[in-house]
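Student: Dropping the sequence and predicted coords here.
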Amino acid sequence: MNTFRDLRGISTFDPDEADAFADDPLFLRSVARTVAVMSAFQTARHPLSLSQVASAAGIDRSAAQRIVHTLLKLNMLARDPDDRGYLPGLRTLDMTHDLLRLNPMLQRANPVMLELRRRVSERVDLSLFDDVRVIYALRMPSKHEVFSATIVGNAVPTYCTAGGVAILSRLSDEIIADIVSRSDLTPFTQHTVRDLEGVMEYVRATRERGHSLLCKQLLNHEVVIGAPIMDWRG
């Protein structure tokens, strides 16, 4: 029986990532552990217990307890209203707001996307490249979208999405092969591309057309077009 995955967030956080900076005198491991705790929620489906936070962050329970306590005091984390665990706090939304308002490309793209959505009456997204994933930074939903398709910050794989393939089409074949080799290729549907050659077929077609066209890769009912933004002119 085929096993498919769903569209929950995709994390690139690695608990061992900080080890690569062990010889950097300016690198603070305490800050890295705090980032690890905040990153624990990237793929969570529900509030996390202290033990779950510690496990996801790759730290011991004692360290997790101190960091969680500090983040609670600073409103970066919050207790679930039903006392089932911890959630990101409201102050994390401030950081999202800061990223969006200070990015000049997103500022310029917003009115263009609004006009495009008005013309086509379909969802229009702008995603940012982050190695093996792309992150939705602007989303203009249509009237028939489900909630998950409207959330800014959601991440999807680079290798099997229209926006991701559009970006890959402007990279070298060697970089594409590296990205695919480090990606989780578990399919979302029976149509999801599952190997490098399949990805390269989409990439070659995108290079010829100037835009990507992918069908049923993440959802069985979706046909998606993507185009890369190369500079301020688009």
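Tutor: Cool, got the structure.
Student: C-alpha only now, for contacts and for neighbours.
Tutor: Noted.
Student: Would you mind listing the buried residues in the longest helix seen in the chain?
Tutor: For the chain, the helix with the greatest residue count under DSSP state H is helix 104-120. The neighbour-count check on helix 104-120 (16 or more other CA atoms under 10 Å) flags 106, 110, 113, 117 as buried.
Student: Buried residues, whatever helix or strand comes next after it. List them.
Tutor: Toward the C-terminal end, the helix or strand that comes next after helix 104-120 (DSSP states H and E) is strand 124-130. In terms of neighbour count (16+ other CA under 10 Å), strand 124-130 has its buried residues at 124-129.
Student: Strand 124-130 packs against which elements?
Tutor: Strand 124-130 is packed against helix 104-120, strand 133-140, helix 162-168, with contacts defined by 3 or more CA pairs under 8 Å, 6 or more residues apart in numbering; DSSP states H and E.
Student: between those, which gets nearest to residue 93?
Tutor: Distance to residue 93, taken as CA to CA, is lowest for strand 133-140 among the helices and strands packed on strand 124-130, at 13.2 Å.
Student: and residue 93, how many neighbours does it have?
Tutor: Using other CA atoms under 10 Å, residue 93 has 12 other residues around it.
Student: For the chain, which segments count as helices?
Tutor: Remark: helices assigned in the chain by DSSP H are 29-39, 50-57, 61-73, 91-102, 104-120, 162-168, 173-181, 196-209.
Student: Identify, out of those helices, the most deeply packed stretch.
Tutor: Counting by mean count of other CA atoms under 10 Å, helix 162-168 has the highest mean neighbour count of those, with a mean of 28.
Student: Spit out the contact partners of the residue lying closest to residue 162 once chain neighbours are set aside.
Tutor: Excluding the flanking residues, the one nearest residue 162 by CA to CA, 6 or more residues apart in numbering is residue 226, at 4.7 Å. The contact partners of residue 226, by CA atoms under 8 Å, 6 or more residues apart in numbering, come to 162-166, 211-213.
Student: Save those as a markdown table, and put in distance to residue 205 too.
Tutor: Output for the contacts of residue 226, formatted as a markdown table (distance: CA to CA, whole Å):
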| residue | distance to residue 205 |
| --- | --- |
| 162 | 12 |
| 163 | 14 |
| 164 | 14 |
| 165 | 10 |
| 166 | 10 |
| 211 | 8 |
| 212 | 7 |
| 213 | 9 |
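Student: Looking at those residues, which is nearest residue 197?
Tutor: Looking across those and measuring by CA to CA, the closest to residue 197 is residue 165, at 13.0 Å.
Student: And here is the other one:
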Amino acid sequence: MRRRAVLTAALVGPLALAGCSKGSEAADPSAALAKAKTTLEAAKAVTVDLKADKPIPSGHNGVSAAKGVGLIDATNPKFKGTVSAVVSGAPVTTDIIAIGSDTWMKLFTPTFSKVDLKPLGAPNPTGFFVPGTGLSSLVDQVGSPAGGAEKRFGKEVLASYTGTVSGAVVKRLLNLGSDSATFQAEFGIVPASGELRTAKLTGPFYDTGDSSYSVTLTDYGKTVDITAP
């Protein structure tokens, strides 16, 4: 019996070590986040659902929600969907088409009209879909990345990761916060495919205390036709 136990340990031991090694590699936060970046940029298209956890503070402009399809491209990113925001103290929800630096909205009109977002203090949603500086930059520039417990998201089980994201990255994407601020980040990634499914940022978006924005990314590679109206 003793010889059999020793033999079993000799056979099982290397397999157990190999399994642990593979698991550690798969769970490496930096590697998982890097894969999520390349997977997102290679998708060429993704559906985005962005939500704020609190109303926009009084006296501030800001986006509270956005949902639509983005086409990922370095020179001509596109977006088509709906955006909810507070503009000059008024809450609005409008359809939007954005191609490169140009945007069109149904802002208090039944048809699309070209709109300059800069005076409104609103970010161009196409900025989300530029490789290197868009949504993929959230997982590309994470400070102190760490792994966490798995989390269920609908029918999927996601590997979770945490870290920090600089205010400069957040401000470039949402035109909110300060370059000098630091935001806490939580990510949910599909282990097999490397798809970034969820991201949540928490920090001083406004001068009224911390709040959070969450984004869900689905339908990787599912493109739609986006043309100027």
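Tutor: That came through, no problem. Quick caveat, the model's predicted, so the values are computed rather than measured.
Student: May I have the TM-score of the superposed chains?
Tutor: The TM-score (TM-score structural alignment, normalised by the length of the second structure) is 0.25; 95 aligned residues with a CA RMSD of 5.6 Å.
Student: Let me see the ranges of the strands in the second structure.
Tutor: 45-52, 62-71, 78-87, 90-99, 102-105, 113-114, 143-147, 151-153, 156-166, 182-189, 196-206, 209-218 (DSSP state E).
Student: Figure out which of the helices of the first structure is closest to residue 156 of the first structure.
Tutor: Comparing those by CA to CA, helix 162-168 comes nearest, at 8.6 Å.
Student: elements contacting the closest one?
Tutor: Secondary-structure packing of helix 162-168 of the first structure (3+ CA pairs under 8 Å, 6+ apart): strand 124-130, strand 133-140, helix 196-209, strand 212-215, strand 223-226.
Student: and of those, who's closest to residue 100 of the first structure?
Tutor: Residue 100 of the first structure sits nearest to strand 133-140 of all these, at 7.3 Å, using CA to CA.
Student: which strands and helices sit next to that closest one?
Tutor: If you count contacts as 3+ CA pairs under 8 Å, 6+ apart, strand 133-140 of the first structure packs onto helix 104-120, strand 124-130, strand 155-157, helix 162-168.
Student: Mind doing that once more with 7 Å?
Tutor: On a contact count with 3 or more CA pairs under 7 Å, 6 or more residues apart in numbering; DSSP states H and E, strand 133-140 of the first structure meets strand 124-130, strand 155-157.
Student: farthest pair in the buried residues of strand 124-130 of the first structure?
Tutor: Using CA to CA, the buried residues of strand 124-130 of the first structure span at most 16.5 Å, a distance reached by 124 and 129.
Student: Throw the helices and strands packed on helix 162-168 of the first structure into TSV and include distance to residue 95 of the first structure, thanks.
Tutor: Output for those, formatted as TSV (distance: least, CA to CA, whole Å):
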stretch	distance to residue 95 of the first structure
strand 124-130	16
strand 133-140	13
helix 196-209	34
strand 212-215	31
strand 223-226	27
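Student: Out of these, flag the one nearest residue 91 of the first structure.
Tutor: Of all those, strand 133-140 comes closest under CA to CA, at 18.1 Å.
Student: Now do that closest one against helix 104-120: the angle between them, please.
Tutor: 60 degrees (axes from the mean of the first three to the mean of the last three CA atoms, to 10 degrees).
Student: re earlier: can you put the helices of the first structure in CSV and add distance to residue 137 of the first structure?
Tutor: Output for the helices of the first structure, formatted as CSV (distance: least, CA to CA, whole Å):
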stretch, distance to residue 137 of the first structure
helix 29-39, 18
helix 50-57, 25
helix 61-73, 25
helix 91-102, 7
helix 104-120, 8
helix 162-168, 12
helix 173-181, 21
helix 196-209, 22
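Student: Out of those helices, flag the one nearest residue 139 of the first structure.
Tutor: Residue 139 of the first structure lies closest to helix 104-120 among the helices of the first structure, at 8.6 Å (CA to CA).
Student: quick one, that closest one and strand 124-130 angle?
Tutor: 150 degrees.
Student: Specify the angle between helix 104-120 of the first structure and helix 91-102 in degrees.
Tutor: 80 degrees.
Student: quick revisit: Throw the strands of the second structure into TSV and include distance to residue 19 of the second structure, thanks.
Tutor: Listed next are these as TSV, based on distance: least, CA to CA, whole Å:
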stretch	distance to residue 19 of the second structure
strand 45-52	34
strand 62-71	39
strand 78-87	43
strand 90-99	47
strand 102-105	51
strand 113-114	57
strand 143-147	18
strand 151-153	22
strand 156-166	18
strand 182-189	21
strand 196-206	25
strand 209-218	31
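Student: gap between the residue lying closest to residue 26 of the second structure once chain neighbours are set aside and residue 103 of the second structure?
Tutor: The shortest distance from residue 26 of the second structure to any non-neighbouring residue, by CA to CA, 6+ apart, is to residue 32 (7.2 Å). Using CA to CA, to the nearest Å, residue 32 of the second structure is found at 34 Å from residue 103 of the second structure.
Student: got it, and residue 169 of the second structure?
Tutor: Distance of residue 169 of the second structure to residue 103 of the second structure, given as CA to CA: 22 Å.
Student: quick one: contacts for residue 101 of the first structure?
Tutor: Counting by CA atoms under 7 Å, 6 or more residues apart in numbering, residue 101 of the first structure makes contact with residue 107.
Student: and the gap between it and residue 110 of the first structure?
Tutor: Separation of residue 101 of the first structure from residue 110 of the first structure (CA to CA): 11 Å.
Student: Over to residue 119 of the first structure?
Tutor: For residue 119 of the first structure, the distance to residue 110 of the first structure - CA to CA - is 14 Å.
Student: now swap in residue 206 of the first structure and tell me
Tutor: Using CA to CA, residue 206 of the first structure is found at 24 Å from residue 110 of the first structure.
Student: Please report the number of neighbouring residues for residue 42 of the second structure.
Tutor: 14.
Student: just residue 90 of the second structure next, same as before
Tutor: Residue 90 of the second structure has 8 neighbouring residues, counting by other CA under 10 Å.
Student: again, but for residue 83 of the second structure
Tutor: When counting by other CA under 10 Å, one arrives at 20 neighbours for residue 83 of the second structure.
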